[in-house]
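[1] Have a look; sequence and predicted model below, questions after that.
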Amino acid sequence: MIVRYKKPYIMSGNTFYSSLLQEWTKGLLKKESLISVFTHIRDIPYAIVPDWNESEDIIRRMITENKGWCGPKHQLLSWMLEQLGFMTRYRYIPFRWQDQPIDYPESITILFPELPSSVHLCLEVFLTGEWKLIDATWDPLLKRAGFPVNTWDGVSDTIPAVCKITHEPNLTQISHDNQEVRITFVRRFNAWLESIREEEKV
């Protein structure tokens, strides 16, 4: 199912987020602030956490637990960039995990035949008179495994975190069986990413 994220208006006036923004941009010029905000959010370890309740403040939970996926990452990035005076809009990219140029372990690839398609959320920000694609999805320790980790200069486009599929499938129809496969995939994928980070730290 495609989740149409709303702009995180609940953060307006929230001292938690305002203090966080101030911490990440204190003493910096506008361009440096953009880069700092992007980098801090990108560096949050990527993890899909389906157990988080949609009714709770998952963006705050992402910060306090130091993990999160493309949705809350780019919601927070959107809010912070707008606080810095820039217009943003969400960009949705339909994709399949099995189409990504990643050397997955066999425990994951065996799930691909039944794994449903997904939708990636990233961001566009209006800079120098045009919309730029900004993607802060993958944290740096995943680079060794082939994930496209972005470094942003505060001006240019970054590359999307995923390769778009050439035709958008019917993403609203997910069978119960496929949903079980998705849950298994998420569990194994998160565990694999953690193992990559641990190897990188050694």
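    Yep, that arrived.
[2] When you work out contacts or count neighbours from here on, use the C-alpha atoms and nothing else.
    Noted.
[3] for the protein, what spans make up the helices?
    Ranges of helices in the chain, per DSSP state H, are 15-25, 30-42, 58-65, 70-83, 106-109, 176-201.
[4] Residue 160 is nearest to which of those helices?
    For the helices of the chain, the distance to residue 160 is smallest for helix 70-83, at 11.0 Å, taking CA to CA.
[5] Identify, by residue count, the longest strand of this protein.
    Ranked by residue count and defined by DSSP state E, the top strand of the chain is strand 118-127.
[6] here comes the other one, which I'd like you to weigh against the first:
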Amino acid sequence: MIDESDLVEIFERVRSLPYDTLAAHDAAGLLVDGRGNCVATAGLLSEELSALGARCRAVSWEYELPVLVDAQQHLAFRSDIHTTVQVRVEGRWVLADATHDPRLGILGLTIGRWDGHHDTEPAYRAVGPCVVHGQDGPGSTQLKGAMERIGRQVEATDPDLIAQYQRDLNELFEGCRSTIDGRATKPYPAERPDPRPSGALTR
């Protein structure tokens, strides 16, 4: 039987890694860079929890981008796709969203807190259906349509503006971390045993 405290410990360790939209985009890169986006966080959390014997699956949904920097006002897109993890607990799937590191709470971003039994609050509220990776159905079709729409909107936006938005956003994140405690963030512990299977998620 899996000890829930072990699951929660892993969740909190992964959540502590800095959220960064320009850094790692998969679990392997997150272990190298020590920071990454929601896909990287979801991939690493799933691998770590699965190594303990927990059943995990990736889920995605469309969400409205929170307005955090001035450059966003000029983007042609207003939403994106979020990816996170569900864990099988006591015969049901519960959300375990470790996307935002705790220091980002100062921006009003949601910080997931997990007790190993119940859903965390999602990092971003869903616009449309929550879709399990690898499962077909109306929700999957709707999400695919959203991804295609967002892709067209991104293509219609000046690449330099997107780059400015990403720089400003991640500088804001880093500024919050420095403001709160003045210390560099700690990398994921490298000395732990590494029984994880290989694998990564896409965006």
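    Everything's here; your move. Fair warning: this is a prediction, and the values are worked out from it, not measured in the lab.
[7] if we can go back for a sec, need the helices of structure 1 in JSON lines with distance to residue 89 of structure 1 and mean neighbour count, can you?
    As requested, the helices of structure 1 are exported to JSON lines (distance: least, CA to CA, whole Å; neighbours: other CA atoms under 10 Å):
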{"stretch": "helix 15-25", "distance to residue 89 of structure 1": "19", "mean neighbour count": "14"}
{"stretch": "helix 30-42", "distance to residue 89 of structure 1": "15", "mean neighbour count": "19"}
{"stretch": "helix 58-65", "distance to residue 89 of structure 1": "17", "mean neighbour count": "16"}
{"stretch": "helix 70-83", "distance to residue 89 of structure 1": "7", "mean neighbour count": "22"}
{"stretch": "helix 106-109", "distance to residue 89 of structure 1": "33", "mean neighbour count": "13"}
{"stretch": "helix 176-201", "distance to residue 89 of structure 1": "27", "mean neighbour count": "15"}
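[8] In CSV: the ones you listed, plus distance to residue 117 of structure 1.
    Formatted as CSV, the helices of structure 1 follow (distance: least, CA to CA, whole Å):
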stretch, distance to residue 117 of structure 1
helix 15-25, 33
helix 30-42, 24
helix 58-65, 23
helix 70-83, 15
helix 106-109, 14
helix 176-201, 10
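[9] So which of those is nearest residue 126 of structure 1?
    It is, among those and with distance given as CA to CA, helix 70-83, at 10.0 Å.
[10] gap between the most centrally placed residue in structure 2 and residue 86 of structure 2?
    Residue closest to the average C-alpha location in structure 2 (CA atoms, centre = their mean): residue 38, at 2.1 Å. Using CA to CA, to the nearest Å, one gets 13 Å for the distance from residue 38 of structure 2 to residue 86 of structure 2.
[11] try residue 18 of structure 2
    According to CA to CA, residue 18 of structure 2 and residue 86 of structure 2 sit 21 Å apart.
[12] Same question for residue 173 of structure 2.
    26 Å.
[13] Check residue 49 of structure 2 too.
    11 Å.
[14] Between these two, which contacts overlap?
    Residues touching both residue 49 of structure 2 and residue 86 (CA atoms under 8 Å, 6 or more residues apart in numbering): residue 56.
[15] Residue 103 of structure 2 -> structure 1?
    Per TM-score structural alignment, the equivalent position to residue 103 of structure 2 in structure 1 is residue 141.
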